[in-house]
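*Asks:* build me a model from this:
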Amino acid sequence: MDYNNLLFMDVEVFSDDDDDFYDGNYIEIRRPYTLRNKPNNLDVWDDDDFFRRFRLTKPTVNLLIIRVQNQLEVIWNRSRSLTPMNQLLLALRFYATGNFLRAVGDFSGVSIVTASRIVRKVSIVIASLRPDNIKMPRTQQEIESTKRGFFAMHGFPRVVGIVDGTHIRIQSPGGDNAELFRNRKGYFSINTQVTCDFNLKIIDIVARWPGSAHDATIFQHSSLKIHMEQNRFNNGILLGDSGYGLKNYLLTPLLHPNIPAEQCYNEVHIRTRNTIERVIGIWKRRFPVLSIGLRLKIETIQDIIVATAVLHNIARDEREEDPPGEIELDGVLGEVPQPIPNYNRNRMDNAVRQALIADYFSRYRRN
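*Replies:* Predicted coordinates:
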């Protein structure tokens, strides 16, 4: 299936829905103006209540506003200005609840039109922080530190990242291409490729493929694959589940381990790969909008996915506690990999895995 024309398309989702973002052609029927009080949410709530409502602590939000306030110009209306902090907290509330924009607007004292514009703008601004907050190890020191970090976890050598796909639920985008977004579980989604490190941070993310796209297809067309083939990570490897094709730089589990060394390889591979499941679980629990589902335009959903990944990493850097599991996560853990597309395979790829098993896991000792 050819997805190339879908990667950056502008699809209007739910153009007749209250919660859609409005473009410049929107004509609003004027109604009597109502003054709305805009609560100072930073002061209204104590630390615990604030964290539960916005999924970040006050100190982290104060650090974040310093980085984004210059790009969030003050919006003036008849009651009083909508400050950068007002705008940031409105967007965080949307990420934290997945509520309709009308409900988020009511919570923040603004109209649905204003709420939609703010969520979109704040998401773009936070997503623009991606280069500094979502990145693979670059220097020799960072690469070796990452390898040591993964090795210290369960003893798997040379790992620089773990890759997996997760589905971000959306409603049908409509139009001729809508069914491309229906995944194998039957709901509409964006299949998002996530790569993590041993610190539970997201170090690479691809959020532009429809739900029917296979994980291996996404990786096959990613810049991460190019970087791995260029050996930018000093002979480092990625770990992935059996839904990915085996490569000399992307190792997957053995489907039928026989000898003890192969069984040991699989066991350590699975234990190490569990890191990506933890990352996706924490990320979706912190920002439930990713699990509940998004009723927005595709390009805005993409910005929200990247923005929440940036915020996840900021939370990790600030040693924020993991959010409470208040919702049932949909399609996060324990998914059965799909059959692998028939990409060209090289016998050398399997030779690399077998050499690692023979050289290392045949003498591995469980802790």
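
*Asks:* only C-alpha atoms for contact and neighbour calcs from this point on.
*Replies:* OK.

*Asks:* residue contacts, the closest residue to residue 213 other than its chain neighbours?
*Replies:* Leaving aside its sequence neighbours, residue 213 sits nearest to residue 191 (Cα to Cα, 6 or more residues apart in numbering; 6.8 Å). Contacts for residue 191 (Cα atoms under 8 Å, 6 or more residues apart in numbering) come out as 165-168, 207-213, 215.

*Asks:* over to residue 199?
*Replies:* Taking Cα under 8 Å, 6+ apart, one finds residue 316 in contact with residue 199.

*Asks:* that one and residue 127, how far apart?
*Replies:* 21 Å (Cα to Cα, to the nearest Å).

*Asks:* and residue 265, by the same measure?
*Replies:* Residue 265 is 37 Å from residue 127, by Cα to Cα.

*Asks:* now swap in residue 64 and tell me
*Replies:* Distance from residue 64 to residue 127, by Cα to Cα: 12 Å.

*Asks:* helix/strand/coil for the residue sitting nearest the centre point of the chain?
*Replies:* Centroid check for the chain by Cα atoms, centre = their mean gives residue 309 as the closest residue, at 4.7 Å. Residue 309 falls in the helix class when you classify it by DSSP: H, G, I helix; E, B strand; the rest coil.

*Asks:* what of the one 4 residues further on?
*Replies:* In three-state terms, and counting by three-state DSSP, residue 313 is helix.

*Asks:* where along the protein do the helices fall?
*Replies:* Using DSSP state H, the helices found in the chain span residues 41-44, 47-54, 58-68, 84-97, 101-108, 112-127, 130-133, 140-154, 215-220, 223-229, 260-286, 289-292, 298-317, 347-356.

*Asks:* kindly reformat those as JSON lines containing distance to residue 74.
*Replies:* Shown next, in JSON lines, are the helices of the chain (distance: least, Cα to Cα, whole Å):
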{"stretch": "helix 41-44", "distance to residue 74": "17"}
{"stretch": "helix 47-54", "distance to residue 74": "21"}
{"stretch": "helix 58-68", "distance to residue 74": "12"}
{"stretch": "helix 84-97", "distance to residue 74": "6"}
{"stretch": "helix 101-108", "distance to residue 74": "15"}
{"stretch": "helix 112-127", "distance to residue 74": "11"}
{"stretch": "helix 130-133", "distance to residue 74": "23"}
{"stretch": "helix 140-154", "distance to residue 74": "39"}
{"stretch": "helix 215-220", "distance to residue 74": "39"}
{"stretch": "helix 223-229", "distance to residue 74": "37"}
{"stretch": "helix 260-286", "distance to residue 74": "27"}
{"stretch": "helix 289-292", "distance to residue 74": "26"}
{"stretch": "helix 298-317", "distance to residue 74": "21"}
{"stretch": "helix 347-356", "distance to residue 74": "55"}
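
*Asks:* and this one, so I can compare the two:
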Amino acid sequence: MSKMANMLTIIDNSDDSGDEFLMNVALRGRNAKIYRPREDHYAKWTDKEFFVRFRLTKETVLELLDLIREDLETSTDRSLSPMNQLLLTLRFYALGSLLISVGDFSGVHKSTASVIIKKVSLIIANLRPQFIHFPHTAADKKTNQVEFYSKNHFPRVVGAIDCTHIRIQSPGGDQAEVFRNRKGWFSLNVQTISDARMRFVDIVARWPGSAHDQNIFNNSRIKARFEMGEFGEGLILGDSGYALTPYLLTPLRNPLLPEENLY
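*Replies:* This next block holds a predicted model:
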């Protein structure tokens, strides 16, 4: 009798959108597992709410999903859809909290969410060569230099370089402290180069927070490419954390002349 009462309570508390859920109750019997239909998190939110939650527009999410959908397809109807796998991952990126992210996607266990986030992240990372690269054609290279000059009046510039710290939890172990940066928290020190439109054209994301910007650059492939003359007379701009070289321009430490101040 108590089982029947519980069943009726579940049915009474279900809204009109739970027809599929109620059908599962009727058809699968008392001892079968009951699966609620998955929410459509793409349609659920307005454009503004969606952007606040996932940090990307709906249009951008659709474009990204088209690129990775085949790798996210699953063989069971009860698994998260490719869209919800992507949105769960984006929600985690936005919050940095697995527990809160899982709480937004009912029926997803924490361990399952962790597997999904890792899988989706690796799939997205595999798109890197398609989107993160210096211009290939002569026309694109010229356009990039012209755009840099129109904004900053620096000739021959092909990129701007800097490092940024990405906060992480302590990795633990004997080497954990090498990830603590000069501000006192754990991070990865990530080197990036951007083009005139502020799009990444090169990324190095394998150094701990204690690594110095110059040391990261010295050990990067992009430095070797400039040293070998791959970019011709092309230049990159950096801050005073880098050493001045024929292809990497940095601020003058003590400018005196008008020309030096202008530079």
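
*Asks:* the more surrounded of residue 64 and residue 127 of the first structure?
*Replies:* With neighbours defined as other Cα atoms under 10 Å, residue 64 of the first structure and residue 127 compare such that residue 127 has more, 22 against 16.

*Asks:* which residue numbers in the second structure go with the longest strand anywhere in the first structure?
*Replies:* Ranked by residue count and defined by DSSP state E, the top strand of the first structure is strand 159-169. Structural correspondence for strand 159-169 of the first structure: residues 157-167 of the second structure, per TM-score structural alignment.

*Asks:* average distance between the matching stretch and the first structure?
*Replies:* Stretch 157-167 of the second structure, aligned to the first structure and superposed, deviates on average by 0.5 Å (mean Cα distance after the TM-score superposition for the first structure).

*Asks:* buried residues in that stretch?
*Replies:* Neighbour counts using 16 or more other Cα atoms under 10 Å place 157-163, 165, 167 of stretch 157-167 of the second structure among the buried residues.

*Asks:* ok, of those, which one's closest to residue 10 of the second structure?
*Replies:* Nearest to residue 10 of the second structure out of those is residue 167 (Cα to Cα; 43.1 Å).

*Asks:* I'd like to know how far the closest one sits from residue 185 of the second structure.
*Replies:* Residue 167 of the second structure is 7 Å from residue 185 of the second structure, by Cα to Cα.

*Asks:* again with residue 176 of the second structure
*Replies:* Counting by Cα to Cα, the gap from residue 176 of the second structure to residue 185 of the second structure is 11 Å.

*Asks:* try residue 84 of the second structure
*Replies:* Residue 84 of the second structure is 32 Å from residue 185 of the second structure, by Cα to Cα.

*Asks:* again with residue 43 of the second structure
*Replies:* Distance from residue 43 of the second structure to residue 185 of the second structure, by Cα to Cα: 38 Å.

*Asks:* which of these two has more neighbours?
*Replies:* Here residue 43 of the second structure and residue 185 are compared on neighbour count by other Cα under 10 Å; more neighbours surround residue 185, at 16 against 10.

*Asks:* residue in the first structure paired with that one?
*Replies:* Per TM-score structural alignment, residue 185 of the second structure is aligned with residue 187.

*Asks:* still on that earlier bit, out of the contacts of residue 191 of the first structure, which is nearest to residue 110 of the first structure?
*Replies:* After measuring the contacts of residue 191 of the first structure against residue 110 of the first structure - Cα to Cα - the closest member comes out as residue 168, at 27.2 Å.

*Asks:* is it true that the closest one touches residue 284?
*Replies:* No - applying Cα atoms under 8 Å as the test, residue 168 of the first structure and residue 284 come out as separate, 9.3 Å apart.

*Asks:* any common contacting residues for those two?
*Replies:* 290-291.

*Asks:* re the thing from before, what's the match of strand 159-169 of the first structure in contact with?
*Replies:* Outside stretch 157-167 of the second structure, the residues touching it (Cα under 8 Å, 6+ apart) are 141, 144-145, 148-149, 185-196, 209, 213, 234-239.

*Asks:* and stretch 38-51 of the first structure, by the same measure?
*Replies:* By Cα under 8 Å, 6+ apart, stretch 38-51 of the first structure touches 56-58, 86, 89, 108-110.

*Asks:* neighbour-wise, which of those residues leads?
*Replies:* For these, neighbours tallied by other Cα under 10 Å; top is residue 56, 26 neighbours.

*Asks:* wait, that residue sits on residue 313?
*Replies:* No - Residue 56 of the first structure is not in contact with residue 313 according to Cα under 8 Å; the separation is 11.6 Å.

*Asks:* what range in the second structure matches stretch 252-264 of the first structure?
*Replies:* Using TM-score structural alignment, stretch 252-264 of the first structure pairs with 250-262 in the second structure.

*Asks:* which residues does the matching stretch contact?
*Replies:* 237-240, 242-244, 263.

*Asks:* roughly how far does residue 145 of the first structure sit from residue 84 of the first structure?
*Replies:* 37 Å.

*Asks:* between these two, tell me which one has more neighbours.
*Replies:* residue 84 (21 against 14).

*Asks:* the second structure: which residue goes with that one?
*Replies:* Applying TM-score structural alignment, one finds that residue 84 of the first structure aligns to residue 82 in the second structure.

*Asks:* which ones are touching that match?
*Replies:* Contacts of residue 82 of the second structure by Cα under 8 Å, 6+ apart are 65, 69, 72-73.

*Asks:* give me the buried subset of those.
*Replies:* Using 16+ other Cα under 10 Å, the buried ones in the contacts of residue 82 of the second structure are 65, 69, 72.

*Asks:* leaving out sequence neighbours, find the closest residue to the first one.
*Replies:* Excluding its sequence neighbours, the residue lying closest to residue 65 of the second structure (Cα to Cα, 6+ apart) is residue 83, at 6.8 Å.

*Asks:* mind listing what that neighbour touches?
*Replies:* So residue 83 of the second structure contacts 42, 65, 69 (Cα under 8 Å, 6+ apart).

*Asks:* for residue 248 of the second structure, grab the count of nearby residues.
*Replies:* 20.

*Asks:* what do you get for the one 4 residues further on?
*Replies:* Here the neighbour count serves as a burial measure; for residue 252 of the second structure (other Cα under 10 Å) it reads 13.

*Asks:* now do the same for residue 127 of the first structure: its match in the second structure.
*Replies:* Under TM-score structural alignment, residue 127 of the first structure pairs with residue 125 in the second structure.
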